[in-house]
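Undergrad: Have a look at this prediction, sequence included:
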Amino acid sequence: MTATASTAPRNTAALRERARGALLGLAVGDALGAPAENLRPSEIRARWGRITGYVADRPAGTDDTEYAIFSGLLLARHGAGLTPAHVEAAWHEWIADRDEGPFRGAGFSERGTLENLRRGLAAPISAQHRHAWSDGLAMRAAPHGVFAAGRPAEAARLAAVDGSVSHDGEGLYGGQAVAAGVAAAMAGAPVVAVVAAALAVVPDDSWTARSLRRAVTAAHRGERAVRSAVVVGGYPWTDLAPEAVALAFGAYAAAGGDFADAVLTAVNMGRDADTTAAVAGALAGATRGAAAIPAAWAAAIGPARGTCLPAMAGHHVLDLADLLTPPAPDPAETRR
């Protein structure tokens, strides 16, 4: 039987390969895209021509990777029983109640949430700040799709629970779309079904859904068409969830699920390039598995440095992928 968007893979080894692809792909995309963040394609071309690999001396994941690890560790701790109270407690334990660390690179939504939590506000009131529509949930949503492989609706539900502390409205929808898309890809769904799974979990008339549809419709015409279809011209901030999520899915669709093409398309479109490439990398990595990630790109990814979240220092995305997938059966047990 062919895996679909609603059936999880039965082969444990294949599932773990896709999980590793999703989370390593997220970290690779993040590291590739970080130098291009907030740049226009013309600025990228002026500096590097076309980005075809790492352009930083010491490539590493940014807040996107560290927050994805944060969300993954939450799932490993609580599983399907995750509640807003668990998420809020983790924000306090791992972020808000700690004195150390510069919180370097955190987005507006994370800073607004942190300020509210430190003022004693609880979820969902903690998400009532001026940037609840940001892509801060989308950047950390892939672990929900890995955990709920083959169950896009469950992945979207878990993403919404996670996001209840920090996001609202379109910010929640963006995270849910990413989680559902990764969950479908984890089950071997083709690109068109991955996109359909993402659209199925967000309101049809939402900004997120409209942008996503425009992006994938334009995908066959390449990255310039995708960018033109969804970018909000003249708006100074690049972390709009509907825009960033649509660019990521557009890059993934334009590449037909190919890993390198998907992340490089996202990177070279600029805007919130670390997040769009991280999401495109998670989708393509789940689709093709860790083996599809170029070895030199994968080798550059080490344990998180804790640049933004000191509590995440030392955690590796590959270890997280293994935590979120079922262990391989014990051969001794299978022989009994």
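TA: Looks like it came in fine. Numbering: from 1, shown residues only.
Undergrad: from here on, contacts and neighbour counts on C-alpha atoms
TA: Noted.
Undergrad: Could you measure from V161 over to A229?
TA: The gap separating V161 from A229 is 30 Å, by C-alpha to C-alpha, to the nearest Å.
Undergrad: err, A177, not the other one
TA: Separation of A177 from A229 (C-alpha to C-alpha): 18 Å.
Undergrad: if you count what's nearby, which of the two comes out ahead?
TA: A177 (36 against 22; other C-alpha atoms under 10 Å).
Undergrad: Sticking with the more buried one, tell me its helix or strand.
TA: If you go by DSSP states H and E, A177 is part of helix 170-186.
Undergrad: list the helices and strands that helix packs on?
TA: helix 12-33, helix 142-147, helix 152-163, helix 191-200, helix 207-218, helix 241-254, helix 273-288 (3 or more C-alpha pairs under 8 Å, 6 or more residues apart in numbering; DSSP states H and E).
Undergrad: quick check: angle from that helix to helix 241-254?
TA: Going by axes from the mean of the first three to the mean of the last three C-alpha atoms, to 10 degrees, helix 170-186 is angled at 20 degrees with respect to helix 241-254.
Undergrad: Taking helix 273-288 as reference, get the angle to helix 170-186.
TA: Using the same axes, to 10 degrees: helix 170-186 against helix 273-288 is 30 degrees.
Undergrad: Distance from the chain centre to helix 170-186, please.
TA: Centroid separation for helix 170-186 versus its chain: 8 Å, with C-alpha atoms, centre = their mean, to the nearest Å.
Undergrad: what do you get for stretch 327-336?
TA: Distance of stretch 327-336 from its chain centroid, counting by C-alpha atoms, centre = their mean, is 33 Å.
Undergrad: Going by neighbour count, list what's buried in it.
TA: Residues of stretch 327-336 include none that count as buried (16 or more other C-alpha atoms under 10 Å).
Undergrad: quick one: A159 and L117, what's the gap?
TA: Distance, A159 to L117, using C-alpha to C-alpha: 19 Å.
Undergrad: more neighbours, those two?
TA: Higher neighbour count among A159 and L117: A159, with 30 against 23, using other C-alpha under 10 Å.
Undergrad: So the closest residue to that one other than its chain neighbours versus L39, what's the distance?
TA: Nearest non-adjacent residue to A159, counting by C-alpha to C-alpha, 6 or more residues apart in numbering: Q176, 5.6 Å away. Distance from Q176 to L39, counting by C-alpha to C-alpha: 26 Å.
Undergrad: try this one side by side with the last:
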Amino acid sequence: MSAAATGPTTSIWGRTEQQDFRSRVRGSLLGGAIGDALGAPATPLTLDAIRTRYGPEGITAPTAGKADSEPGAHPIAPPTPPARITAATQLTLFTVDGLIRAQVRRDTGAWHPPTDVHRAYLRWAATQRDWGPDERRKDNGWLAREEWLYSRRDPARACLLGLADDVMGTLDRPKNPDARDPAAVTRSGPFGLLVGWEPQLVLQLAVECAAHTHGDPAAYLSAGAHAVIVHGLARGESLDAAVQRTLALLAQRPGHQPVTDALQHALGAVRQGMPSPGLVASLGEGHLAQEALAIAVYCALVGEDIRHGLLLAVNHDGPSGATGTLCGTLLGALHGETALPPGWLAELEGRSTLLELADDFAMEMTQGPALHGPAVNSPGWLARYPRA
């Protein structure tokens, strides 16, 4: 069944449930951004090179990455913060924006979330080629007017190519059929925050939206798997239970074996002794989507706390930014906002935007009917998230 065919189930939110949900939404988005910023400077480095640059323990805290020097960078960039995010976090923000817009557009009778998420990704693509917001586009909403996002931060080639035109990739005709990198996975955590949806619909939506840029089954199924794991955590499940549920759902999908094998290897590594870079390396380098997901799951399972799990996730040979993003997303959804390292959070680029968007998402999911609908007209909300 297509995720577009049905909407979320009805639920009743009490005050305690709303507060817990908002904490998990904040934790997931902020945790992913922290992991992204923590690992990004080490992404091109081997573990030996990381230790040579940062010391025998490798990266131990956020450190400033390279300056905006690529084409598309904002001409008057603000000072580089210590914890500088990449395209992984940028795209995650636009995933959330697209999901909110899908809920708002449902009032019009138009209900096709993959299309709304695709339109959000096209707004992200504009930030990669334009110098700043196009004030003539009143339907862009508030996120696309955030000037600091108009900066090219190492986007994956598949994302740029897949979003270079208005044609939407689908599972029948995906963009970049051979793309297997983790860029579609790192932006897919927000689908799991649709806690009113059934897990199989979360999987379907994440898979359909991954196909906008990544057409290899292992890549888009890894994105779906990540979303379902986040979904379980956001609903209060343990990480192990969320992974087991994901494995059961994956087994029904053609082409699932590489993702299933990677997750099972991650579970097996947990039983092989004390956490170590060697066990991380046994799961692969992370250049493939399923490897990055497996590394993130392993590090989240064995981490004594968020700090320990994230440091394990970024100190290895592969794309540290991707594995850090995925691990931080999982741990933030599991433990909530208050468990994040305060010092790292204080240094995080775009923190205010992340918080604002997280709170908007939580409000839309818990109080949407009071914000907009056939009998409700909230001009402020509809200006932020236009129906057009």
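TA: Arrived safely. Computed from a predicted model, the values in this text were never measured in an experiment.
Undergrad: where does the TM-score land?
TA: The TM-score (TM-score structural alignment, normalised by the length of the first structure) is 0.81; 304 aligned residues with a C-alpha RMSD of 2.7 Å.
Undergrad: picking up where we left off before, nearest to G107 of the first structure, of the helices and strands packed on helix 170-186 of the first structure?
TA: For these, the distance to G107 of the first structure is smallest for helix 273-288, at 10.9 Å, taking C-alpha to C-alpha.
Undergrad: The closest one corresponds to what range in the second structure?
TA: Aligned using TM-score structural alignment, helix 273-288 of the first structure spans residues 320-335 in the second structure.
Undergrad: And that stretch against the first structure, how far off on average?
TA: Between stretch 320-335 of the second structure and the aligned residues of the first structure, the post-superposition mean distance stands at 0.7 Å (mean C-alpha distance after the TM-score superposition for the first structure).
Undergrad: Report the distance from that stretch to the chain centre.
TA: Computed by C-alpha atoms, centre = their mean, the chain-centroid distance of stretch 320-335 of the second structure equals 9 Å.
Undergrad: In which helix or strand does the alignment partner in the first structure of G236 of the second structure reside?
TA: Residue correspondence, TM-score structural alignment: G236 of the second structure in this structure matches G188 in the first structure. Under DSSP H and E, no helix or strand contains G188 of the first structure.
Undergrad: burial count for G188 of the first structure?
TA: Using other C-alpha under 10 Å, the number of residues around G188 of the first structure comes to 27.
Undergrad: for G232 of the second structure, same thing?
TA: Residues lying near G232 of the second structure (other C-alpha under 10 Å) number 25.
Undergrad: my guess is L264 of the first structure contacts I51, does it?
TA: Yes: in this structure, L264 of the first structure is within contact of I51 by C-alpha atoms under 8 Å, at 7.0 Å.
Undergrad: So the two - more neighbours on which side?
TA: More crowded of L264 of the first structure and I51, by other C-alpha under 10 Å: L264, with 25 against 18.
Undergrad: which residue in the second structure lines up with the more buried one?
TA: Matched across to the second structure, L264 of the first structure falls on L311, judged by TM-score structural alignment.
Undergrad: do the same with A197 of the first structure
TA: Using TM-score structural alignment, the partner of A197 of the first structure in the second structure is R245.
Undergrad: ok, back up a step: which residues touch the match of L264 of the first structure?
TA: Neighbouring residues of L311 of the second structure by C-alpha atoms under 8 Å, 6 or more residues apart in numbering: 59-60.
Undergrad: Show me what counts as buried in the strand or helix carrying it.
TA: For L311 of the second structure, the host element (DSSP H and E) is helix 306-314. Neighbour-count burial for helix 306-314 of the second structure flags 306-307, 309-314 (criterion: 16+ other C-alpha under 10 Å).
Undergrad: now the angle from that helix to helix 289-302?
TA: Going by the same axes, to 10 degrees, helix 306-314 of the second structure makes 150 degrees with helix 289-302.
Undergrad: Helix 306-314 of the second structure against the first structure, how far on average?
TA: Helix 306-314 of the second structure sits 1.0 Å off on average (mean C-alpha distance after the TM-score superposition for the first structure).
Undergrad: roughly how far is that helix from the heart of the chain?
TA: Distance of helix 306-314 of the second structure from its chain centroid, counting by C-alpha atoms, centre = their mean, is 17 Å.
Undergrad: Translate E243 of the first structure into the numbering of the second structure.
TA: Using TM-score structural alignment as the criterion, E243 of the first structure maps onto E291 of the second structure.
Undergrad: Helix, strand or coil: sort out the closest residue to its match other than its chain neighbours for me.
TA: Nearest residue to E291 of the second structure in three dimensions, chain neighbours excluded: G284, at 5.6 Å (C-alpha to C-alpha, 6+ apart). Following DSSP: H, G, I helix; E, B strand; the rest coil, we place G284 of the second structure in the coil state.
Undergrad: Please pull up the equivalent of G284 of the second structure in the first structure.
TA: Using TM-score structural alignment, G284 of the second structure pairs with V231 in the first structure.
Undergrad: next one: A358 of the second structure
TA: Aligned counterpart of A358 of the second structure in the first structure: A321 (TM-score structural alignment).
Undergrad: Isn't that match up against L23?
TA: Yes: with contacts counted by C-alpha under 8 Å, A321 of the first structure reaches L23, the gap being 6.4 Å.
Undergrad: Please enumerate the shared neighbours of the two.
TA: Common neighbours of A321 of the first structure and L23, counting by C-alpha under 8 Å, 6+ apart, are P143.
Undergrad: These two: which is more packed in?
TA: Legend: neighbour count by other C-alpha under 10 Å for A321 of the first structure and L23, higher for L23 (33 against 26).
Undergrad: quick one: what's aligned to that one in the second structure?
TA: Under the alignment defined by TM-score structural alignment, L23 of the first structure corresponds to L29 in the second structure.
Undergrad: Distance check, its match against R129 of the second structure.
TA: L29 of the second structure sits 25 Å away from R129 of the second structure, going by C-alpha to C-alpha.
Undergrad: do T95 of the second structure as well
TA: The gap separating T95 of the second structure from R129 of the second structure is 19 Å, by C-alpha to C-alpha.
Undergrad: which one of these two has more residues nearby?
TA: The neighbour comparison of T95 of the second structure against R129 (other C-alpha under 10 Å) goes to T95, with 25 against 16.
Undergrad: Need the counterpart of that one in the first structure.
TA: Taking TM-score structural alignment, the alignment pairs T95 of the second structure with S71 from the first structure.
Undergrad: Its match: what's it in contact with?
TA: Contacts of S71 of the first structure (C-alpha under 8 Å, 6+ apart): 140-141, 143-144, 162.
Undergrad: Now the two most distant members of these.
TA: The most widely separated members of these are P143 and D162, with 10.9 Å between them, by C-alpha to C-alpha.
Undergrad: out of those two, which sits in the busier spot?
TA: Between P143 of the first structure and D162, P143 has the larger neighbour count (other C-alpha under 10 Å), namely 35 against 27.
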